[in-house]
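Participant: Sequence first, predicted model second:
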Amino acid sequence: MPLPTVAIVGRPNVGKSTLFNRLVGKRLALVDDRPGVTRDRREGEAELIGLKFRVVDTAGFEDEDPETLPGRMRQQTEAAVRGADVALFLIDSRAGVTPLDEEIARWLREQDTPVALAANKAEGRAGDSGVLEAFALGFGDPAPISAEHGEGIADLFEALLPHLEPEGPPDDVEADDEDEDEDRPQGPLKLAIVGRPNAGKSTLVNRILGEDRMITGPEAGITRDSIAIDMDWPTIDGGTRPLRLIDTAGLRKKARVQDKLEKLSVADTLRAVDFAEVVVLLLDATLGLEAQDLRIADAVLQEGRALVIALNKWDIAGDPSSLFGGVRHALDEGLAQVKGVPLIAVSAATGKGLGQLIDAAFEVRDAWSKRVSTGQLNRWFERAVEANPPPAPGGKRIKLRYLTQAKTRPPGFILFGTRVDQLPSSYQRYLVNGIRKELGFGAVPVRLTLRAAKNPFDNK
């Protein structure tokens, strides 16, 4: 049974993201003193004194033209409220009830979604008058809370409880945990979309979802938080496969990132890459491949994530065949350690290539998660060493004994032998390339660790 949903709504800078982080128990949403930090809806699972629900952080509610960025942010907030079981209306008790609070209250009264009222920043006595003013909004007793300090949790629980179903009995919870354990090996594909600003990441996410879930527009850098969204991707046979899409903020050259908020967004994007299984690097086909794209790709591979490259805006690209060949060649030169990374031409505007892109992501996840038996691995290893024996630096032979796979996701191998510390990097690349090509790992990052066999006479 899906969890009930609570949408936090209020004007800018009243502490919505701070409360969201408090409820989910993690610093997921970016928080800053300036207003308007949050733009897209961010969701997370929350627990409040045993009450479990899904909480949605929304952008500050502003009265702006729908065509402007604040106006598009408001549309996302309105959609979140309409889809919620209860709207948690948050005001700043120290500022008191403002005209914008009153406008939000009027709008909420017109909706079908029940409303719970909370007055934030109520620690100490500075917020007492604002809490009293909140009674006039017509949503019953306001819950005085401090999201930053964790005060008023019991009052918030009482405000939400009438609108949410309590947690099920313990045996239901245990059954859910068992289901999660069964699903873990084939859990949702965690797919992060990264790239430079204005490459079309949010538009691509919306096209995959089939709805305007992310705010888009001509302005660069609209997305600030990394937003994860779960969905079921339809398959050819009529079934579905679980998918967790992660939209991220654009990554500019490090030297250009000066603003504190942009630095936080970049750090959030890098955390999203670390969380993901497969990363789609989205390129703008009208601009081609730039050095920053290769830097992003290299960072993804260094993190050990599977990589897919997507050329977006294919519908308006000039000389497409020449462009594709040029980008393919540049990628193979710039990412020589993983030649053959999937390159897919897509259009977020028209939907071209989306099926091919998602299929490629599932395929590289399978390779990234693959495990080869020790027997199969060493049969290949013996053939590889026989075909190309290791060198003998200084006339002393390097003896390679055997190879074993130590881990997956990304695949990691340990090579045992004598004098392996003198094994040239070129020979290590020969082995890694052979593992990829001959054993079906494709263009995923492969780790090779060298370990010398223990000398039984070391302690004699």
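Facilitator: Cool, got the structure.

Participant: switch to C-alpha atoms for all contacts and neighbour counts from now on
Facilitator: Will do.

Participant: got the buried residues for stretch 231-251?
Facilitator: Neighbour-count burial for stretch 231-251, counted by 16 or more other Cα atoms under 10 Å, picks out Trp233, Leu243, Arg244, Leu245, Ile246, Asp247, Thr248, Ala249, Gly250, Leu251.

Participant: now do the same end-to-end measure for that stretch.
Facilitator: With Cα to Cα, to the nearest Å applied, stretch 231-251 spans 25 Å between its terminal residues.

Participant: what sits up against that stretch?
Facilitator: Residues outside stretch 231-251 that contact it (Cα atoms under 8 Å, 6 or more residues apart in numbering) are 187-198, 201-202, 205, 209, 221-230, 265-266, 268-269, 272, 296.

Participant: what about the residue nearest to Gly334 when sequence neighbours are not counted, how many neighbours?
Facilitator: Spatial nearest neighbour of Gly334, excluding adjacent residues (Cα to Cα, 6 or more residues apart in numbering): Leu294 at 6.7 Å. Using other Cα atoms under 10 Å, Leu294 has 16 other residues around it.

Participant: if I've got this straight, Leu294 is in a helix?
Facilitator: Yes: counting by DSSP: H, G, I helix; E, B strand; the rest coil, Leu294 is found in a helix.

Participant: give the contact list for it.
Facilitator: Leu331, Gly334, Leu335.

Participant: wait, what's in contact with the first one?
Facilitator: Contacts were defined as Cα under 8 Å, 6+ apart; by that measure Leu331 touches Leu294, Lys339, Val341.

Participant: Pasting the second one now:
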Amino acid sequence: MILGVTEARTSARARVMPKLPVVAIVGRPNVGKSTLFNRLVGKKLALVDDRPGVTRDRREGDAHLVGLDFRVIDTAGYEDHDAQTLPGRMRLQTEAAIAQADVALFLFDARAGIVPLDEEIARWLRQSSTPVVLAANKAEGRAGDQGIIESLSLGFGDPVQMSAEHGEGVGDLFDALLPHLEGKGEAEPEEDEDAFSPDAPLKLAIVGRPNAGKSTLINKMLGEDRLITGPEAGITRDSIAVDWLWRDLKGEDHRVKLIDTAGMRKRAKVQDKLEKMSVADGLHAVDFAEVVVLLLDATLGLEAQDLRIADKVLQEGRALIVALNKWDIAENASSLFNGVKRALEDGLSQVKGVTVITVSAATGKGIDQLLGAAVEVRDAWSKRVGTGEMNRWFERAIEANPPPAPGGKRIKMRYVTQVKTRPPSFVIFGTRVDQLPASYERYLVNSMRKELGFGAVPVRLSLRAPKNPFDSKG
């Protein structure tokens, strides 16, 4: 593949690779791989459903098993299809996971026994240089005895007998994995999720309607086909997080955790249980993120659903950037851009001036500008204003526009303090502040944005009056 200028620079950037040893879970569809993944990471990160083929992209997480720390990869169910089909592209993701793993954990359904696809996977794994640990899932009770006996024909020795759903067989799994993982890698230092420093990874989630190009954009950033893409709507189901190191145009490195999410359709159109789970997972990813990029298809423009997604992001207190994808093929570009800006101004009353960036996931154009804007908006989202600067702004704002006097009684605002960051939150103390009109609150917030450098990030403002010592209710 011939690389363009942006793509060549992007692909040359160093990825942040896990320092822990890697275990890749592989097997045919619906044998319990995602259930085991969730068990090992101790969280319900991967979507789990009774139907086969729920997992599509490979998902990674940090696992802890009886004192053994490792990186675990959940893969799509291995199916023998043409590489151009969706199942075929899923299989390529599984093959990539095995290639980077220290050991492959080959899971089969003991109750169903060994089927031809299990044998096909076994033949493929034997051709790989990656060591294999065979595990019989759903082996509780006696129903899986025949399947365990049949598995000896696969050539990987006695399987680990376990139940991912009930947590049985954990000790045996530890014994089987230990020889392949011991002495490899090193534990990564734990990060305090509540502490912030400019050197902490930028948690950047990409959200939007189906087929906006979210996965394609992340693949272009990484310079590799890390996520499955294609013309089919709704390919992405799980929210997938990928650690990355982005080098900006000044040559400075920035750690980034990229989060891909499932397409979010209008709620009334979402009837399927699995799609509901995918959308809920995407909304959870918004909660986890610091900056959220709402990706729009420039050939379709801004729709009501996009505004609903943007409003949800801002309600959650996350910094928002809007990116117009497929800009390289958009028609009437200037009027489209101005129309989107006006629609955002009208539709997002709580935040004015949201940054809009034009990008092309196909060519890579605009990616550096998008990431640069994300770094800047996170800085504003994380900003803390000193007491002196805060008070000087407060005095200027009140002098320029004094608060009203409803019923002839003055509202006295005594002082303001910043109580938290991420998003920036403030409390104003005074008398009768409960009578302050919403329009005046908006004036104060807009003044903060302009004069204190918060820009178009969510700003929380609350009002408090001192407790009345003569109030008998206290």
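Facilitator: Received the coordinates, thanks. As the structure is a prediction and not an experimental result, all values here were calculated from the model.

Participant: The buried residues of stretch 231-251 of structure 1 in strands, which ones?
Facilitator: Those of the buried residues of stretch 231-251 of structure 1 mapping onto strands are Trp233, Leu243, Arg244, Leu245, Ile246, Asp247, per DSSP state E.

Participant: what's the counterpart of the first one in structure 2?
Facilitator: The criterion is TM-score structural alignment: under it, Trp233 of structure 1 has Trp246 as its aligned partner in structure 2.

Participant: And for Pro162 of structure 1?
Facilitator: So Pro162 of structure 1 corresponds to Pro179, using TM-score structural alignment.

Participant: what does Gln428 of structure 1 give?
Facilitator: Per TM-score structural alignment, Gln428 of structure 1 is aligned with Glu441.

Participant: Helix, strand, or coil at that match?
Facilitator: Applying three-state DSSP: Glu441 of structure 2 is helix.

Participant: contacting residues for the residue mapped onto Gly200 of structure 1 from structure 2?
Facilitator: Matched to structure 2 by TM-score structural alignment, Gly200 of structure 1 sits across from Gly213. Gly213 of structure 2 is in contact with Leu295, Asp297, Asn325, Ala361, counting by Cα under 8 Å, 6+ apart.

Participant: just Ala46 of structure 1 next, same as before
Facilitator: Leu23, Val24, Gly25, Lys52, Phe53, Arg54, Val55.

Participant: taking those one by one, which sit in helices?
Facilitator: Taking DSSP state H, the ones among the contacts of Ala46 of structure 1 that sit in helices are Leu23, Val24.

Participant: how about the nearest residue to the match of Gln428 of structure 1, chain neighbours excluded?
Facilitator: Leu461 is the one closest to Glu441 of structure 2 (Cα to Cα, 6+ apart), at 7.8 Å.

Participant: neighbour-wise, which of the contacts of Ala46 of structure 1 leads?
Facilitator: Val55 (27 neighbours).

Participant: Please report how far it lies from Leu189 of structure 1.
Facilitator: From Val55 of structure 1 to Leu189 of structure 1 the distance is 22 Å (Cα to Cα).

Participant: Could you do Ser93 of structure 1 as well?
Facilitator: From Ser93 of structure 1 to Leu189 of structure 1 the distance is 42 Å (Cα to Cα).

Participant: To which residue of structure 2 is the residue nearest to Gly334 of structure 1 aligned?
Facilitator: Under TM-score structural alignment, Leu294 of structure 1 pairs with Leu307 in structure 2.

Participant: What of Thr223 of structure 1?
Facilitator: In structure 2, Thr223 of structure 1 lands on Thr236 (TM-score structural alignment).

Participant: Helices of the stretch 101-250 of structure 1, start to end?
Facilitator: 128-134, 153-160, 170-183, 201-209 (DSSP state H, counting those that start in this stretch).
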